[in-house]
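Undergrad: what follows is a predicted structure for the sequence shown.
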Amino acid sequence: MDLAYDYPLYRPPSESRSLIFQVTLGCSFNKCSFCDMYRTKEYSERSLDEIFKEIELMAKYFPHTRRVFLADGDAMNLDTEKLISIIAKIKGSFQSIERISSYSMPKNLLEKSPNELKSLKAVGLDMVYLGIESGNDKILKKVTKGATSNMIIESCMKAKDAEFTLSCMIILGLGGKTHTIDHARDTAKVIGSISPNYVGALTLYMEPNIEKEFYEKFREPFLPLEDSEVLDELYRMISDMHLKNSLIFRANHASNVYAIGGTLPDDKKEILQKIMHLKNHPELFKPKVLRRF
């Protein structure tokens, strides 16, 4: 039994076995020049009646559901009381629920009060996924992220203060050749300031329909990184990370040159050695035809 999803539908790789409820459609910002995930949709919020009916239906077919992901890209943009009602309904309908999660933009977290976030955590929202993309303000502006590094840090600290599990994403190659050193250094600095529970690294991949816009908004010649340069950037980034707590790091997304991961800082030496080994053995790189964002 499938829900009548409004496609395209996206979720983090770690939510591959989660039941997904689309509580919003699209993205309320939808201006990041590197992302075309929701370009075909106009942002809207679904009614509680629609959502509750879907929850009740799925509870009949999949009563032992353990994980739920709230889509689309902007579930945390919902009014807090509405979101609390949805989460409470899920918790009351699925007796085996272990985790409820959603994407969040920095502005979503910044617009909610600490008490609102704590209320969402208390009712059962366990985990939020947030895209850092880069820690460099110049790059963030060039790709129209809609947030500065300080805004990203502040929003993530609010999520941590509310005791959410926090998973952050970064994009390798986002500054091109010109800004690769700044991108690596400043992204490592932001991650060190936040110390999220998880960090996932993707590699810049643009669908043909957004390339022109990306280059125009970048406002200078954009020189994409070669595979070996992506590994150089990742090496610098990992080397420069100084963490308050341990985090699980993964660069195993389909867009990446090769699957790399471990726990930082414990596995830093091994991860750096793996990167250097790959640099010396480009025959191990994943074929570009198999990489997608």
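TA: In hand now; what should we look at?

Undergrad: please count neighbours and contacts with C-alpha atoms only from this point.
TA: OK.

Undergrad: the strands in the stretch 1-150 of the chain, which residues?
TA: Counting by DSSP state E, counting those that start in this stretch, the stretch 1-150 of the chain has strands at residues 19-22, 24-25, 44-45, 67-71, 99-104, 127-133.

Undergrad: how about those strands in JSON lines, adding distance to residue 145 and mean neighbour count?
TA: Formatted as JSON lines, these follow (distance: least, Cα to Cα, whole Å; neighbours: other Cα atoms under 10 Å):
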{"stretch": "strand 19-22", "distance to residue 145": "23", "mean neighbour count": "21"}
{"stretch": "strand 24-25", "distance to residue 145": "19", "mean neighbour count": "22"}
{"stretch": "strand 44-45", "distance to residue 145": "20", "mean neighbour count": "16"}
{"stretch": "strand 67-71", "distance to residue 145": "20", "mean neighbour count": "23"}
{"stretch": "strand 99-104", "distance to residue 145": "13", "mean neighbour count": "22"}
{"stretch": "strand 127-133", "distance to residue 145": "8", "mean neighbour count": "23"}
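
Undergrad: and here's the other structure:
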Amino acid sequence: MRYDGPIYRPPSEADSLLVQATVGCPHNKCSFCMTYKKGPPFRVRPVAEIVQDLREAREELGPGVRTLFFPAGDSLAMPTGDLAAICAEGRKLFPHLERITVYAGMKSILKHGPQGLRRLREAGLQRLHVGLETGHDPTLLRVKKGVTSAQQIEAGRLALEAGLELSLYVVLGLAGPEESQAHARATAWVVNAINQAGTLSLRLRTLLPKINTLLLHQLNKGRFTLCTPQQTIAEAGLIIAGLTGPLSLHSDHYTNHLNLRGSLPKDRELLLAQVEEARCLPRDAFRRDFVGTQ
């Protein structure tokens, strides 16, 4: 099988077969992300090549593969027919598949529209991993996310209504200390607005200024300030307090200062108690800031 450029997958896809469908990221402008800043440029791999890789994987691994993930940064940006074709081929080659998943951008969801999303679901695509990052429009604009909260809500609802699972990612600390509470409250509001169409998973990440990013440059020039661990934990508490659910909450990532996991609304009080306890801890109880070292 062939791979081109950085290959990333969510922690929840650790056991998945990875077959590359696209290269790079079609947006590639987010100020906090360094993944594809030095290339390669975005392109869609030919369906014939992807199918060949799937067949090679079948020869090597047999028919028992349970989960399949198609990298790279936004494979939902593929034409509907192409993505449907490789999903269908994956289902044919691996009859025991429990899910097929991709990274997806909100604009890519909107591009397919209701009919295209339903076609993808029928072809076997099941879960979309989507970087929501924040529901706070000023922060979305500042970090060059390329979407508005209104577009996030429209896209998220379309995906859920098509029967797709949504795994949304939120970045704690992304707005800095001054807009921290606004970021948290707006994010909870957007998630609730999306979740009217079904249930979803919310995954928390904490901002780390990465090398080769505009955000790191802004931080070094004094144009951005990092939140303290206590402030990012407080953000998590505000988000949890504002979520109506039903949804599952995860913080399965090394960036986080506190591991929060549960179901909302059932576990809300337990999670908020964990937040309050962690907010009282001293700075040296948490990991150090990794500023421009990764």
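TA: Yep, it's here. Just so it is clear, the structure is predicted and the values come from calculations on it, not from any experiment.

Undergrad: TM-score for these two?
TA: TM-score for the superposed pair, counting by TM-score structural alignment, normalised by the length of the first structure: 0.92. Supporting figures: 287 aligned residues with a Cα RMSD of 2.1 Å.

Undergrad: ok, back up a step: wait, which of the strands of the stretch 1-150 of the first structure is closest to residue 148 of the first structure?
TA: Taking Cα to Cα, strand 127-133 is the member of the strands of the stretch 1-150 of the first structure nearest to residue 148 of the first structure, at 9.5 Å.

Undergrad: mean shift between the closest one and the second structure?
TA: Averaged over the aligned pairs, strand 127-133 of the first structure sits 0.8 Å from the second structure after superposition, using mean Cα distance after the TM-score superposition for the first structure.

Undergrad: nearest to residue 291 of the first structure, out of the strands of the stretch 1-150 of the first structure?
TA: Per Cα to Cα, nearest to residue 291 of the first structure of the strands of the stretch 1-150 of the first structure: strand 127-133, 18.3 Å.

Undergrad: in terms of secondary structure, what does the closest one contact?
TA: strand 99-104, strand 165-172 (3 or more Cα pairs under 8 Å, 6 or more residues apart in numbering; DSSP states H and E).

Undergrad: quick one, it and strand 99-104 angle?
TA: 30 degrees (axes from the mean of the first three to the mean of the last three Cα atoms, to 10 degrees).

Undergrad: centre of the chain to strand 127-133 of the first structure, how far?
TA: How far strand 127-133 of the first structure lies from its chain's middle: 4 Å, per Cα atoms, centre = their mean, to the nearest Å.

Undergrad: find me the equivalent region of that strand in the second structure.
TA: Under TM-score structural alignment, strand 127-133 of the first structure corresponds to residues 127-133 of the second structure.

Undergrad: re the thing from before, out of the strands of the stretch 1-150 of the first structure, the one nearest residue 54 of the first structure is which?
TA: strand 19-22 (7.8 Å).

Undergrad: look through the second structure and tell me its longest helix.
TA: helix 106-123 (DSSP state H).

Undergrad: would you turn the helices and strands packed on strand 127-133 of the first structure into TSV with distance to residue 6 of the first structure?
TA: Listed next are those as TSV, based on distance: least, Cα to Cα, whole Å:
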stretch	distance to residue 6 of the first structure
strand 99-104	17
strand 165-172	24
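
Undergrad: how many residues are close by residue 39 of the first structure?
TA: Residue 39 of the first structure is flanked by 15 other residues according to other Cα atoms under 10 Å.

Undergrad: go ahead and confirm it touches residue 32.
TA: No - Residue 39 of the first structure lies out of contact with residue 32 (Cα atoms under 8 Å); the separation is 10.1 Å.

Undergrad: quick check: residue 288 of the second structure vs residue 180 of the second structure, distance?
TA: 20 Å (Cα to Cα, to the nearest Å).
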